[in-house]
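Peer 1: task: produce atomic coordinates for the following.
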Amino acid sequence: MRDNFFARKRMNTLLFCTLLMAVTLIAIIITDYNVIKGFTSIPKAAEWALSNFYPNEKALKRLPAIFSSMTETILVSIASTAVAAIFAMLFAIAGSQTTGVGGVISFISRSIATLFRNIDVAAWSMILLLSFGQSVLTGYFALFFGSFGFLTRAFMESIDEVSNSSVEALRATGAGYFSIIFQSVIPSSIPQLLSWILFMVETNIRHATLIGILTGTGIGFLFSLYYKSLNYSSASLVVIVIVIAILFIEAVSNYVRKVIL
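Peer 2: Okay, here's the model as predicted:
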């Protein structure tokens, strides 16, 4: 039986690899992609980047403006995540198997979370551009909707992982619904909830760069502006600032996770 299990596993792996190669070949044929030319152009691309894509003295004079845009991007990401976390908590409590009231309300909460989670923030940006135009508000709501869907689902799973024994113990003592939530469920799951919020902040800072290109705001707009004007030295400085900011935020998030977990 064990030999049959491993044989079946090897067969499934072989079938998956064959299917992957077939899809790759079909994509190459449809797009007329020249594989050899693509790989041989990598050294030339690296040479061009080393020759042109680096900050110079003129680009460094734009550093204050770049820092200002980066600060705006970070603040919008944090604000959208924080507000989305509040709404996500309400929907997660209503839709959770542990704290949910069940029936139609739980179904609606889970359905809304699934809908918002499956629409990418870039798609939200393009949808909201029709209503709000190119503005910070468009980027804020795009990040908010994306964060809301993801955090609602993550919060539901975190709350459902809470041991039912403490909930049942409080119910046995006659504790009310809100007492159970605020005295048992939320305190038990708060470390996981905070960890998800920090993860969402990191993700939104990355997303905000792309959204800024679409909405004409923040650090993404500056990169698009410099790159399209062939100011590669300033564009490279924007990239460096983004990378440093993301690494810094990630380091802070990891430290906070170590403290709370």
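Peer 1: could you use CA atoms for every contact and neighbour count after this?
Peer 2: Will do.
Peer 1: in the stretch 101-250 of the chain, which spans are helices?
Peer 2: Remark: helices assigned in the stretch 101-250 of the chain by DSSP state H, counting those that start in this stretch are 103-117, 121-132, 136-160, 164-172, 177-180, 186-215, 218-228, 232-260.
Peer 1: compare with the first, here's sequence two:
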Amino acid sequence: MKTKYSSPQQFFMQRRLRLSFVLGLLILIYMVSVILVNFQTFSSLAQVPAGLIWLFKNFIPNEHTASYLGPILYQLWRTLIISISSTICAALLSLIFAVLGAKTTSPNRGFQLTVRFGASLLRNIPVVAWAMILLFSFKQSDFTGFLALFFMTLGYLTRAFTETIEDLDGEKLQALQAVGANYFQCVFCGVLPEVASSLTSWVLYMIENNLRDATLVGILTGTGIGFLFNHYFKGFRYDAAGLIVLLIAVLVILLELTSTQIRRAIA
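Peer 2: Prediction:
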């Protein structure tokens, strides 16, 4: 079979030219952006070492930080519960919407368009924006944080679940339909068992992601570990704020390791 390149050398030369063009374009975009926002690249980079020294000097927990451990662990536990509960509730609804919106399982075209539009709308609104919008209606409460995470997760998981279902081999569904299976039998016997592993992986990923986002949401809603971090930070208790950051990182790592083990068990 003939190709448009006469030799391997010409092929690699064309790839180098394309790569050089892309890199040059990115550099040009960066330079234009620097000029527009008046960003001082070299002076900013020169301040990085001093900033890191201040960070490690002030945010490292010390012997007095242990007195803050009780309230921090309590608020961290509440934040974890909100992250998990919002993800699970959103996942259940997302599964229903995904079945109705996927091309292989959707009853009609109208459901597909409605589900896709709704998922795109929900997931393209940042979780911070959701928190600020809901703050006016539900005030500063755990429920506000729950709803902010719920709506963002609902859009994200609906899109992910829909694409996962659409990637499923359609021959199995056709075989079930050929033997007389109805719509619900096709979904529960032919679709869900095949995609259960992938859907579980998405849910576990969103729990990890929502734990990180819940910290930022808590600053806005005045609840959870985010509020406590903001309280300590504004009170110049940087050692306690540093302990919060450290514990969040440890908890996220533990969740990731647990998720990995669960994925391996259901694979």
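Peer 1: can you calculate the TM-score here?
Peer 2: Superposed pair, TM-score by TM-score structural alignment, normalised by the length of structure 1: 0.96. Supporting alignment: 261 aligned residues with a CA RMSD of 1.4 Å.
Peer 1: before we move on, the earlier item: looking at the helices of the stretch 101-250 of structure 1, which is buried most?
Peer 2: Comparing the helices of the stretch 101-250 of structure 1 by mean neighbour count (mean count of other CA atoms under 10 Å), helix 136-160 ranks first with a mean of 24.
Peer 1: in structure 2, point out the residues matching that helix.
Peer 2: The alignment of helix 136-160 of structure 1 onto structure 2 (TM-score structural alignment) covers residues 142-166.
Peer 1: what's the answer for stretch 52-66 of structure 1, then?
Peer 2: Aligning stretch 52-66 of structure 1 against structure 2 (TM-score structural alignment) gives residues 58-72.
Peer 1: look at whatever residue of structure 1 lines up with residue 235 of structure 2 and say how many residues are nearby.
Peer 2: Aligned by TM-score structural alignment, residue 235 of structure 2 pairs with residue 229 of structure 1. Residue 229 of structure 1 has 10 neighbouring residues, counting by other CA atoms under 10 Å.
Peer 1: from residue 7 of structure 1, how far off is residue 229 of structure 1?
Peer 2: Relative to residue 7 of structure 1, residue 229 of structure 1 is positioned 58 Å away (CA to CA, to the nearest Å).
Peer 1: what do you get for residue 105 of structure 1?
Peer 2: Residue 105 of structure 1 is 47 Å from residue 7 of structure 1, by CA to CA.
Peer 1: and if you look at residue 34 of structure 1?
Peer 2: Residue 34 of structure 1 is 37 Å from residue 7 of structure 1, by CA to CA.
Peer 1: same check, this time on residue 32 of structure 1
Peer 2: Residue 32 of structure 1 is 37 Å from residue 7 of structure 1, by CA to CA.
Peer 1: residue 87 of structure 1 versus the aligned residue in structure 1 for residue 196 of structure 2, what's the distance?
Peer 2: Matched to structure 1 by TM-score structural alignment, residue 196 of structure 2 sits across from residue 190. According to CA to CA, residue 190 of structure 1 and residue 87 of structure 1 sit 15 Å apart.
Peer 1: likewise for residue 109 of structure 1?
Peer 2: Per CA to CA, residue 109 of structure 1 is found 11 Å from residue 87 of structure 1.
Peer 1: cool, residue 51 of structure 1 as well?
Peer 2: From residue 51 of structure 1 over to residue 87 of structure 1 the distance is 48 Å, taken as CA to CA.
Peer 1: the more surrounded of these two?
Peer 2: Neighbour count, other CA under 10 Å: between residue 51 of structure 1 and residue 87, residue 87 has more, with 15 against 9.
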